[in-house]
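Chemist: quick one: sequence plus predicted model below, questions after.
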Amino acid sequence: MPVTVLDKPGRLSVTERERIRLSAYSTERVLVRPAKLGRIGAVAALAHERQDGSGHHR
């Protein structure tokens, strides 16, 4: 995630909000490529999940 998006003053564009929403998914996709990091990737993908199942990306 670019710092320019995270530190941006004011409202984010639709594209920037989507990038933030998908950041956990992107992290998972990168971490599952080396098999030894697959479990870490699965946990990282849940970073924005809520107990009721809502949240980012799932």
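Modeler: Sure, I can see it.
Chemist: can we go C-alpha only for contacts and neighbour counts from here?
Modeler: Fine.
Chemist: separation between the closest residue to L31 other than its chain neighbours and V14?
Modeler: Computed as Cα to Cα, 6 or more residues apart in numbering, the closest residue to L31 that is not its neighbour in sequence is G41, at 4.8 Å. Using Cα to Cα, to the nearest Å, G41 is found at 26 Å from V14.
Chemist: second one coming, line it up with the first:
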Amino acid sequence: MPALTAMMITLGPDLTLRQGRRGLAALLRASAAPAHALVTFGDRSVVPPPRPGARRT
């Protein structure tokens, strides 16, 4: 998930800049940044790391 939101921050504004929409590019980057921060924080702190040798259920 963090990779997807990082891609949103990068690709969305780049595509709109190529179309000449500077304002929309800034809006896309600004609106995706908080989602990326939340997902990255949650991935690091909330999701437990995998345990080596654990059995799948």
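Modeler: Good, I have the coordinates. The structure presented is a predicted model; accordingly, all values stated were derived computationally and were not measured.
Chemist: report the TM-score for the pair.
Modeler: Between these two chains, after superposing, the TM-score reads 0.45 (TM-score structural alignment, normalised by the length of the second structure); 37 aligned residues with a Cα RMSD of 2.6 Å.
Chemist: more crowded one of G41 and V14 of the first structure?
Modeler: More crowded of G41 of the first structure and V14, by other Cα atoms under 10 Å: G41, with 22 against 8.
Chemist: quick check: that one touching E28?
Modeler: Yes: the pair G41 of the first structure and E28 qualifies as a contact (Cα atoms under 8 Å) at a distance of 4.3 Å.
Chemist: show me what stretch 12-21 of the second structure is in contact with.
Modeler: Residues outside stretch 12-21 of the second structure that contact it (Cα atoms under 8 Å, 6 or more residues apart in numbering): R22, L24, A25, A26, L28, R29.
Chemist: now the buried members of those.
Modeler: Among the contacts of stretch 12-21 of the second structure, those that count as buried by neighbour count (16 or more other Cα atoms under 10 Å) are A25, A26, L28, R29.
Chemist: pretty sure A33 of the second structure contacts I9?
Modeler: Yes: the pair A33 of the second structure / I9 is scored as a contact, 6.6 Å apart, by Cα under 8 Å.
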